[in-house]
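# model this:
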Amino acid sequence: MSHFLTAQDRCDRCGGQAYIRARFSQDLELLFCAHHARRYQAALQRQISELHDETHRLTTTPY
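Next up is the predicted model:
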């Protein structure tokens, strides 16, 4: 995936800022905030074909 998540990318569950993109084999993708990605992690890992995780941005400090 070449597209990075931005502040305009919103969680499909709550509308918060998305840090996770889960892509499914049917060309479907869902975006999740860190909270909901953790909450649904077990179910997602059984069904996704690709995961793009940018949660490291929550703990890094910009220059």
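
# switch to C-alpha atoms for all contacts and neighbour counts from now on
Fine.

# what's near enough to touch residue 6?
Taking Cα atoms under 8 Å, 6 or more residues apart in numbering, we find residue 6 in contact with residue 18.

# shouldn't residue 29 be in contact with residue 22?
Yes. When contacts are counted by Cα atoms under 8 Å, residue 29 is listed as touching residue 22 (5.5 Å).

# Another for comparison:
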Amino acid sequence: MTTTIAASPLTAADRCDRCGAQAYIRATMESGFDLLLCAHHFHENEDRLREIAVSILDETDRLANVEPTAAAEER
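You can find the predicted model right below:
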């Protein structure tokens, strides 16, 4: 069973280990290794991560507060 714990918040400097996008999830393994993921890559691997991670910090709720980029506004 994995738990969500109070850990230091993720910042804009924290990047997804898969693609480099902003990380919104920190999955901590039993070894203490932290895996940082964007929402997309977390959801792709969520089932397996919930099996092997000892804790998961999920800050994807912050995505609802992200302002659209200029490129998105031009469409």
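
# show me where the first structure has helices.
34-39, 41-47 (DSSP state H).

# if we can go back for a sec, who has more neighbours, residue 29 and residue 22 of the first structure?
Taking other Cα atoms under 10 Å, residue 29 of the first structure and residue 22 do not tie; residue 22 has more neighbours (19 against 15).

# how many other residues sit next to residue 14 of the first structure?
Neighbour tally, residue 14 of the first structure, other Cα under 10 Å: 12.

# what do you get for residue 23 of the first structure?
The burial count for residue 23 of the first structure: 19, using other Cα under 10 Å.

# Which residue comes closest to it once chain neighbours are left out?
residue 29 (4.3 Å; Cα to Cα, 6 or more residues apart in numbering).

# Quick one: map the one you found onto the second structure.
Counting by TM-score structural alignment, residue 29 of the first structure corresponds to residue 34 in the second structure.

# got a list of what its match touches?
When contacts are counted by Cα under 8 Å, 6+ apart, residue 34 of the second structure touches 26, 27, 28.

# what sits against the most centrally placed residue in the second structure?
Taking Cα atoms, centre = their mean, the centroid of the second structure lies closest to residue 25, which sits 1.8 Å from it. The contact partners of residue 25 of the second structure, by Cα under 8 Å, 6+ apart, come to 10, 36, 37, 38, 39, 42, 56, 57, 58, 59, 60.
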